[in-house]
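Chemist: Based on what follows, work out the 3D shape:
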Amino acid sequence: MRASRFFISTLKEAPSDAEIVSHQLMMRAGMIKRQGSGIYTYMPVGLRVIRKVEAIIREEMDKAGAIETLMPVVQPAELWQETGRWDKMGPELMRVKDRHGRDYAIQPTSEEVVTDVVRTELKSYRQLPINFYQIQTKFRDERRPRFGVMRGREFTMKDAYSFDRDVEGMQKSYQIMFEAYQKIFTRFGLQFRAVAADNGAIGGTGSHEFHVIASTGEDALVYCPTSDYAANMEAAEALPLIQARAAATESLVKTPTPGKTKCEDVAQMLGLPLARTVKAIALTVEKEEEGKVAKENWLLLLRGDHELNEVKVSKVPGLSSFRFASEAEIVEAYGTLPGYLGPINTKQPVRIVADRTVANMADFVCGANEADYHYTGANWGRDLAEPMAVADLRNVVEGDASPDGKGVLAIERGIEVGHVFQLGTAYSAAMNATFLDENGKPAPLQMGCYGIGVTRILGAAIEQNFDDKGIIWPQSIAPFELVLCPMGYDRSELVKEQTDSLYAQLQALGVDVILDDRGLRPGSMFADWELIGVPHRIVIGERGLKEGNLEYQGRRDEAATAVPAADMAGFIKDKLGR
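Modeler: Model (predicted):
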């Protein structure tokens, strides 16, 4: 590729609406052009990266036995209605009507379509297992698209779907895909971590997320440095920090705390550690009974220095459809405004769920359900009934004991780029997707699904690999592996001859090389390629050629290395691992 025949459009400054590093650098490097909120055109430089990402994915998926297909972007509403996701997905699911008034969805994912294909095409256990995958455009109508390709509305995704006859087979298919993902992300040249995760809206019984490690990542990853334990914050188990409840040593006292509505302020006023306080979070659950909506009052209790984990709350029996109580509901149920809530002497009956640590606390501080007052010396059994339920309700913190008992937990930031799910029969049961077993009896198909955010990989890779000059692409997914930068290509016959000769040698070796023949000054030429992030650069100049040398510099190298001109092709071959 010659730069004069390619399209390169770099910017010195990032547009004002580019919020994070990857967004700024992709705009500046001319990789993307914004067409609308969360919608981008991928320019030639960006598209080359996408194609390399896709090529690695295809190779590893094919090796793992998955079969490529291509499912429609626009999908009939009837399929989504079968699983109930037409309503459950909410406004993120883009709905459209055709000229006949029929409803369609612009796909954010394809579980329904692939299940429909399989239920009509696969009949016998002899056709199982099977795994279909696609690399296809997706659309999710994000409420607030941001961060460039990291949270756009239109994006490219690889999604795969396995079908097996039983749970054991599904788990085997899942493990095959898990290992394929590890190979894919290793080949991308990215530092990543696989963590146990919550299935969320997809449904199913178990899942893992794949995260690219980056300090700017939105997700907190929890892991044990001395074991294999790893989970995202939503799924990480928090063990009780108090192993057994101590006996009460204080009397229950209603203590004035004027204007102190936060545990931190109450603890400071009372001269107590924050860990002695308990925060109360009021929830409401609405249930339909005999045609009327009935409300249940729930109160969650956490230690004052802990944060609520809403995903864990949704798994507590009875709280799958919870919402936070309104101020009016709080006043009605507890007789006070938020900030003074507690489990003692509530105005109305309340279902109390205590976090594991709180359930073992003694002599704790909690709200008195009266403005400007808290109780000190509160104790279970004596001052209030034992909680209706004890559950893991909190986010783990660094230094907590690892659930596997093999060390303590650490936390780092990550960007989710892949997710694998054990779906079981969540979709096959809803859509009556069955096969005939050896006895000729129908049985539901066991499913797994496996996604990689193809375009999101670009943003994640940049967030992990950049400096003050621009992007630093891993070699395997760089738009070009190597750039030739001749000094005076249009003025020096010696430079032109040597450049053209080296260019031909490198192409013959299969190197993805671009020759910058645009006639730019050295500073401008180098700045472009450092911004774009090409990992290897060779400079060809008359001064060096007179000494028989060319200059090589890796994108992360602080200085150039002189290499004999006759040896450069072999030198590059070794550098690229050819």
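Chemist: Only C-alpha atoms from now on, for both contacts and neighbour counts.
Modeler: Will do.
Chemist: what about residue 91, which SS state?
Modeler: At residue 91, secondary structure determined by DSSP: H, G, I helix; E, B strand; the rest coil is helix.
Chemist: Okay, the residue nearest to it when sequence neighbours are not counted and residue 73: tell me how far apart.
Modeler: Among residues not flanking residue 91 along the chain, residue 141 sits closest, at 6.8 Å (CA to CA, 6 or more residues apart in numbering). From residue 141 across to residue 73, the span is 14 Å (CA to CA, to the nearest Å).
Chemist: swap in residue 377?
Modeler: Separation of residue 377 from residue 73 (CA to CA): 61 Å.
Chemist: that older thread, so residue 141 and residue 73 - more neighbours on which side?
Modeler: residue 141 (19 against 16; other CA atoms under 10 Å).
Chemist: For the stretch 101-250 of the chain, which segments count as helices?
Modeler: Ranges of helices within the stretch 101-250 of the chain are 111-121, 167-187, based on DSSP state H, counting those that start in this stretch.
Chemist: elements contacting the shortest one?
Modeler: In terms of contacts (3 or more CA pairs under 8 Å, 6 or more residues apart in numbering; DSSP states H and E), helix 111-121 is packed against helix 77-83.
Chemist: Go again with 10 Å.
Modeler: strand 74-76, helix 77-83, strand 130-139, strand 154-164, strand 434-436, strand 446-453 (3 or more CA pairs under 10 Å, 6 or more residues apart in numbering; DSSP states H and E).
Chemist: The ones you listed into a markdown table, with extra columns for mean neighbour count and distance to residue 90?
Modeler: Shown next, in a markdown table, are those (neighbours: other CA atoms under 10 Å; distance: least, CA to CA, whole Å):
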| stretch | mean neighbour count | distance to residue 90 |
| --- | --- | --- |
| strand 74-76 | 18 | 16 |
| helix 77-83 | 17 | 12 |
| strand 130-139 | 20 | 13 |
| strand 154-164 | 23 | 17 |
| strand 434-436 | 22 | 28 |
| strand 446-453 | 25 | 21 |
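Chemist: run this one through as well so I can compare:
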Amino acid sequence: MHATKYHIFTLKEAPSEAEIISHKLMIRSGMIRKISGGIYTHMPLGLRVLRKIESIVREEMNRSGSIELLMPVVQPAELWQKSGRIKEYGPELLRFKDRNGRDFVIQPTSEEVISEIVKNEIHSYKQMPLIFYHIQTKFRDEIRPRFGLIRSREFIMKDAYSFDTNEENALISYETMFNTYSRIFNKIGLEFRAVTADTGSIGGNRSHEFHVIAETGEDTIVYDKYSTYAANTELAEAPCLILERGLPRQKMELAQTIDINTCNKLSDHLKVPIQKTVKSIIITTDSENKQIYLLLIRGDHTLNDIKVKKIKGLDKFRLATEQEILDSFNCKPGFLGPVNVNKSIIIIADKTVANMSDFICGANIENMHYIGVNWYRDLKEPDIICDIRNVSIGDKSPDGKNLLSFQKGIEVGHVFFLGTKYSTALNVSFLNKEGKSTITQMGCYGIGITRIMGAAIEQNNDDNGIIWPRSISPFEIVICPIGYTSKNKVQETAIKMYELIKKSNIDVILDDREKRPGIMFAEWDLIGIPLQIVITEDNIKNEMVEIKIRKTNQKIKISMTNLIETTKNILNNL
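Modeler: As a prediction, the model looks like this:
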């Protein structure tokens, strides 16, 4: 590839809307161009990256025994009605009617379509286990697309679906995909962690997320440095920090707390550790028989919505309105607590709160709090005691041996064991060995192809631009001749070197444009090609070339006769 015959158009500045480094660098380097909010054109350089990511994913999926097909972007809404997700998925699911008034959706994922295919094609246990996959454009109508390719509306995803005769075999397929994903991210060359996670809107009862480690990540990963334990904060188990409830030592008394309506303010006002305070959160559901719930967590902790949703009957909870709170507590928020509440209110206490003694909480009287509150003596025991908080710094791992560590990550892959969630709804069945009709066990597995591109940049960049891992860089080597159009010897050497490298199956581009050296080098630093080979007249006279390693910015001079061997060694060790 010659640069004059390719499209390279870089920018000195990124648009103001670009918030994170990958978004800025992809626009500046000419990888992507915005067409609409969350919708991008992948320009030639960016497309080369995507195709290389796809190639690695496809190679490892095929190696796992998975079979590729291609499902449509447009799907009949009827299938989504059968699965029940037409309502569950919400406004992110883009819906439309065709000219005949029939309902369709633009696929965000393909569980319904693949289930319909297998329902009609797979009839016997002898045809399983089976894993189908495709690499296809997806669309999710994000309310606020941001961060470039990290959270766009249109994106490319590899999604796979496994079908098995029983749960035991389905979990084998799950492990196959888990191991395949680990190989994919290792081959791309990214630092990642696989963590246990919530199943979310996809459903199912087993799930792992794959996160690329990056400080700009939206997710927080919790892990134990000394064991295999790792989880998303949504699912990380928060330990009870008080092993046994202490005996009461204080008398319960009212304290005036004018305008002191947060635990932080309360701690400062009463000059007590915030760990002695209890935070009250009021929730309800929109069911026919509306029920008010009082959730209690320690003052320095935060509520974990995902854990709350797993409590029976609270899968669709919401925060209570101010009027609902006034009706139930006769007090406005900021001064609420569990003492003397209406018997109809269900109290759910976090495990740590359930073991607290002599604690401080709202008195359900404006500008008043109780101090010295104790369970059983001053109020009824909680109706439900469970883990409803996010883990925090200082918490121990589930085995109680080590402190948990925290990292930011960008989710780039997710594997789910679905069980029979979709196969039951869509009647996907087969005949077992006894000839009896049996519901198929399913799993689904997704990788964000376009998101990997953004995540790779978030993890690999410096002040000068992108630092691509060799495996997905648009080119592995760029030849930078100084004076290509004006110095015959430089041009001859550059062309000869280009042909030699190309014959060695190394992905190379020759910059034959009329660019000043400083501008040329800065542009290729921005684009992030792993190796720059610099050719000058002086180096030619000495039969030498200069190699710049983008990752370290190290420059080395080598003999032209050792060019291929040296560049291969460097690339193999990046």
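Chemist: what TM-score comes out when they're superposed?
Modeler: Once superposed, chain against chain, the TM-score is 0.99 (TM-score structural alignment, normalised by the length of structure 2); 573 aligned residues with a CA RMSD of 0.9 Å.
Chemist: quick one on the thing from earlier: Serialize the helices of the stretch 101-250 of structure 1 to TSV and add fields for distance to residue 152 of structure 1 and mean neighbour count.
Modeler: Shown next, in TSV, are those (distance: least, CA to CA, whole Å; neighbours: other CA atoms under 10 Å):
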stretch	distance to residue 152 of structure 1	mean neighbour count
helix 111-121	21	17
helix 167-187	22	18
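Chemist: what's the closest of those helices to residue 332 of structure 1?
Modeler: helix 111-121 (43.9 Å; CA to CA).
Chemist: just so I know, which of the helices and strands packed on helix 111-121 of structure 1 lies nearest residue 217 of structure 1?
Modeler: Judging those by CA to CA, what sits closest to residue 217 of structure 1 is strand 446-453, at 14.9 Å.
Chemist: Would you state the helices of the stretch 351-500 of structure 2 in chain order?
Modeler: Taking DSSP H, counting those that start in this stretch, the helices of the stretch 351-500 of structure 2 run over residues 351-354, 421-425, 449-459, 488-503.
Chemist: And for the residue most central in space within structure 1, nearest residue in space, chain neighbours not counted?
Modeler: In structure 1, the residue lying closest to the centroid (CA atoms, centre = their mean) is residue 416, at 2.0 Å. Nearest residue to residue 416 of structure 1 in three dimensions, chain neighbours excluded: residue 211, at 4.3 Å (CA to CA, 6+ apart).
Chemist: re earlier: adding distance to residue 229 of structure 1, write the helices of the stretch 101-250 of structure 1 out as JSON lines.
Modeler: Below are the helices of the stretch 101-250 of structure 1 laid out as JSON lines (distance: least, CA to CA, whole Å):
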{"stretch": "helix 111-121", "distance to residue 229 of structure 1": "29"}
{"stretch": "helix 167-187", "distance to residue 229 of structure 1": "16"}
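Chemist: Residue 431 of structure 1 is nearest to which of the ones you listed?
Modeler: Set against residue 431 of structure 1 and scored by CA to CA, those come closest in helix 111-121, at 7.5 Å.
Chemist: chain center to that closest one, what's the gap?
Modeler: How far helix 111-121 of structure 1 lies from its chain's middle: 27 Å, per CA atoms, centre = their mean, to the nearest Å.
Chemist: ok, now stretch 544-560 of structure 2?
Modeler: Distance, stretch centre to chain centre, for stretch 544-560 of structure 2: 36 Å (CA atoms, centre = their mean).
Chemist: list the buried ones in it?
Modeler: Buried residues in stretch 544-560 of structure 2, counted by 16 or more other CA atoms under 10 Å: 544, 545, 546, 547, 548, 549, 550, 551, 558, 560.
Chemist: same question, stretch 378-386 of structure 1
Modeler: Here stretch 378-386 of structure 1 shows 378, 379, 380 as buried, counting by 16+ other CA under 10 Å.
Chemist: How about stretch 203-216 of structure 2?
Modeler: Residues 204, 206, 207, 208, 209, 210, 211, 212, 213, 214, 216 are the ones in stretch 203-216 of structure 2 that count as buried (16+ other CA under 10 Å).
Chemist: Identify the residues contacting the fifth one.
Modeler: With contact taken as CA atoms under 10 Å, 6 or more residues apart in numbering, residue 209 of structure 2 is in contact with 178, 193-199, 221, 231-232, 410-416, 445-447.
Chemist: Is residue 48 of structure 2 within a helix or a strand, and which one?
Modeler: Following DSSP states H and E, the helix or strand that holds residue 48 of structure 2 is helix 44-63.
Chemist: That helix vs helix 167-188, what angle?
Modeler: Going by axes from the mean of the first three to the mean of the last three CA atoms, to 10 degrees, helix 44-63 of structure 2 is angled at 140 degrees with respect to helix 167-188.
Chemist: on contacts alone, who are the packing partners of helix 44-63 of structure 2?
Modeler: So helix 44-63 of structure 2, by 3+ CA pairs under 10 Å, 6+ apart, packs with helix 21-28, strand 32-36, strand 39-42, strand 67-68, strand 130-139, strand 154-164, helix 167-188, helix 449-459.
Chemist: Mean distance between the fourth one and structure 1 after superposition?
Modeler: Right, the one you point to is strand 67-68 of structure 2. Comparing strand 67-68 of structure 2 with its match in structure 1 after superposition yields a mean distance of 0.3 Å (mean CA distance after the TM-score superposition for structure 1).
Chemist: Please look at residue 154 of structure 1 and residue 139 and confirm they touch.
Modeler: Yes - using CA atoms under 10 Å, residue 154 of structure 1 makes contact with residue 139 at a distance of 4.5 Å.
Chemist: Need the overlap of contacts for these two.
Modeler: Common neighbours of residue 154 of structure 1 and residue 139 are listed as 38, 39, 108 (criterion: CA under 10 Å, 6+ apart).
Chemist: Now for the closest residue in space to residue 195 of structure 2 that isn't next to it in sequence: which residues touch it?
Modeler: Leaving aside its chain neighbours, residue 195 of structure 2 sits nearest to residue 231 (4.3 Å; criterion: CA to CA, 6+ apart). Residue 231 of structure 2 is in contact with 193-198, 208-209, 220-224, 237, 406, counting by CA under 10 Å, 6+ apart.
Chemist: Considering the residues you listed, which possesses the most neighbours?
Modeler: For the contacts of residue 231 of structure 2, neighbours tallied by other CA under 10 Å; top is residue 221, 28 neighbours.
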